[in-house]
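Asker: Predicted model and sequence follow; I will ask about them next.
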Amino acid sequence: MTKFLLAVHVIAAIVAVGPVTVAASMFPPAARRAFGAPGDADALATTRLLHRICRVYAVVGVAVPVFGFATASNMGVLGDTWLIVSIVLTALAAGVLALLVLPRQSAVLETAEGDGPVEEMPEERTTAARAATVRLAMVTGIFNLLWATVTVLMIIRPGSTTGA
């Protein structure tokens, strides 16, 4: 049963977290293109699609910790330090996604949809719109680093008996 739970946990992580990290990373440059491309419906549609991918796969991503807890319980490692650190980092990553990345994507998307190209906005709005995508890219980078750290911890598992 442990191997099955571990397999489902890993597959869920690949299928759910992978698309979120890639789509979230692609969102800021796509939003900048949408701001700067007069009448480019494709640039705006790409930005909308990336935001939708992030939202949908964030919900699907709930399966990752669910199967992770089931696997850890079955393996008897719930009290191990590496797992507790991974749980905390996973919670932080989920918080960054839910409280910072997705709302900022929504705000950037609303600006891109409502105000037309950045070139047609007053200069202070243009600067603010571009700065918002830069801040979003930074927050997305933090989200991605948290997940990368969790992945490394899951592979290395300090104190594991795998001999690796």
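Answerer: Now that the structure is in, tell me what you want to look at.

Asker: C-alpha only now, for contacts and for neighbours.
Answerer: OK.

Asker: Spell out the residue ranges of the strands in the protein.
Answerer: Counting by DSSP state E, the chain forms no strands at all.

Asker: State which helix of it is the longest.
Answerer: Taking DSSP state H as the criterion, the chain has its longest helix at helix 123-156.

Asker: Quick one: the helices in this protein, in order.
Answerer: Per DSSP H, the chain carries helices over the ranges 2-12, 18-36, 41-60, 63-75, 81-96, 102-114, 123-156.

Asker: for the longest one, which positions count as buried?
Answerer: Buried residues in helix 123-156, counting neighbours by 16 or more other CA atoms under 10 Å, are found at 126, 129-130, 132-133, 136-137, 139-144, 146-147, 150-151.

Asker: same question, the second one
Answerer: Using 16+ other CA under 10 Å as the burial criterion, the residues of helix 18-36 that qualify are 18-21, 23-28, 30-36.

Asker: and what of the third one?
Answerer: In terms of neighbour count (16+ other CA under 10 Å), helix 41-60 has its buried residues at 43-44, 46-48, 50-55, 57-58.

Asker: Surely T46 and A30 touch.
Answerer: Yes: counting by CA atoms under 8 Å, T46 does reach A30; the two are 6.8 Å apart.

Asker: what's the closest non-adjacent residue to L92?
Answerer: L146 (7.5 Å; CA to CA, 6 or more residues apart in numbering).

Asker: can you give me how far stretch 135-151 is from the chain middle?
Answerer: Relative to its parent chain, stretch 135-151 has a centroid offset of 7 Å by CA atoms, centre = their mean, to the nearest Å.

Asker: ok, second structure coming up, stack it against the first:
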Amino acid sequence: MSAVLLSVHLVLAIILIGPLTTAASLFPRYAREAVAAGEDHAGPFSVLKALHRISTGYAVAGIAVPVFGIATASSMGVLGDYWIWLSMAITLAAAVLFAYSVVPAQRRIMELLGTPGGIGSVTPLLPRLGMVTGIFGLLWAIVVVLMIVRPGSSTGV
């Protein structure tokens, strides 16, 4: 049963968290293109809407990843290991960062781009959004490393 749970956990992580991280990371780039296009930013704006929809949709579906992760850890008898708890804490930090920083910034940028004369207000938001999405991706990379290395295991250091 552990193998099945682990397989589902990994497949969900690849299918859901990968595109979520990619869409969130691409959003600032296309927001810059929308700003550069000026008032005629229909093309980049439609891409932004799609990236935001992917980000939020995959984030909701992505809740299944830690659910299956916890089930997998429990079935493997490692739920009490510190690296599991550290991974869960980092996952929670990434989720909070995404929900309370990335998504609101994406919404605000799209709102400003949809408002006449709001384009100039977008530019100051982009560096912070780029940084936050970078941190979000880095947190997921740390979780992946923890899952592979598993301190104390035969693959650990």
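Answerer: Cool, the structure landed. Bear in mind the structure is a predicted one, so any value in this text is a computation, not a measurement.

Asker: Kindly provide the TM-score of these chains.
Answerer: Once the chains are overlaid, their TM-score stands at 0.94 when taken by TM-score structural alignment, normalised by the length of the second structure; 156 aligned residues with a CA RMSD of 1.5 Å.

Asker: coming back round to it: what residue of the second structure takes the place of the residue nearest to L92 of the first structure?
Answerer: Mapped onto the second structure by TM-score structural alignment, L146 of the first structure lines up with L139.

Asker: That match and I90 touch, don't they?
Answerer: Yes: judged on CA under 8 Å, L139 of the second structure makes contact with I90 at a distance of 6.4 Å.

Asker: Would you quantify the distance from L136 of the first structure to P103 of the first structure?
Answerer: Distance of L136 of the first structure to P103 of the first structure, given as CA to CA, to the nearest Å: 10 Å.

Asker: same thing with A12 of the first structure?
Answerer: Distance from A12 of the first structure to P103 of the first structure, by CA to CA: 24 Å.

Asker: Over to R32 of the first structure?
Answerer: From R32 of the first structure to P103 of the first structure the distance is 17 Å (CA to CA).

Asker: can you check A94 of the first structure too?
Answerer: Distance check for A94 of the first structure against P103 of the first structure: by CA to CA, it reads 13 Å.

Asker: So those two - more neighbours on which side?
Answerer: A94 (19 against 14; other CA atoms under 10 Å).

Asker: list the contacts for the residue sitting nearest the centre point of the second structure?
Answerer: Closest to where the C-alpha atoms of the second structure average out (CA atoms, centre = their mean) is T21, at 3.9 Å. For T21 of the second structure, the contacting residues are S55, T133, F136, G137, by CA atoms under 8 Å, 6 or more residues apart in numbering.

Asker: quick one: what's aligned to it in the first structure?
Answerer: Matched to the first structure by TM-score structural alignment, T21 of the second structure sits across from T21.

Asker: how near is its match to A43 of the first structure?
Answerer: Between T21 of the first structure and A43 of the first structure the computed distance is 20 Å (CA to CA).

Asker: Next: G163 of the first structure.
Answerer: Distance of G163 of the first structure to A43 of the first structure, computed by CA to CA: 49 Å.

Asker: swap in G141 of the first structure?
Answerer: Remark: distance between G141 of the first structure and A43 of the first structure (CA to CA) = 22 Å.

Asker: Equivalent analysis for A72 of the first structure, please.
Answerer: 43 Å.

Asker: ditto for V56 of the first structure
Answerer: V56 of the first structure sits 20 Å away from A43 of the first structure, going by CA to CA.

Asker: Kindly report the same for V22 of the first structure.
Answerer: For V22 of the first structure, the distance to A43 of the first structure equals 17 Å [CA to CA].

Asker: One more: S86 of the first structure?
Answerer: 36 Å.

Asker: I'd guessed L112 of the second structure sits against T123; true?
Answerer: No: applying CA under 8 Å as the test, L112 of the second structure and T123 come out as separate, 10.3 Å apart.

Asker: wait, what's in contact with the closest residue in space to G120 of the second structure that isn't next to it in sequence?
Answerer: Of all residues not flanking G120 of the second structure in the chain, V35 sits nearest, at 7.6 Å (CA to CA, 6+ apart). By CA under 8 Å, 6+ apart, the contact set of V35 of the second structure is H41, L113, I119, G120, V122, T123.

Asker: run the last query once more with 10 Å
Answerer: Shown in contact with V35 of the second structure (CA atoms under 10 Å, 6 or more residues apart in numbering): H41, P44, F45, L113, G118, I119, G120, S121, V122, T123.

Asker: Quick one: those residues as a markdown table, columns for distance to D81 of the second structure too.
Answerer: Shown next, in a markdown table, are the contacts of V35 of the second structure (distance: CA to CA, whole Å):
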| residue | distance to D81 of the second structure |
| --- | --- |
| H41 | 50 |
| P44 | 46 |
| F45 | 45 |
| L113 | 47 |
| G118 | 50 |
| I119 | 49 |
| G120 | 49 |
| S121 | 47 |
| V122 | 44 |
| T123 | 44 |
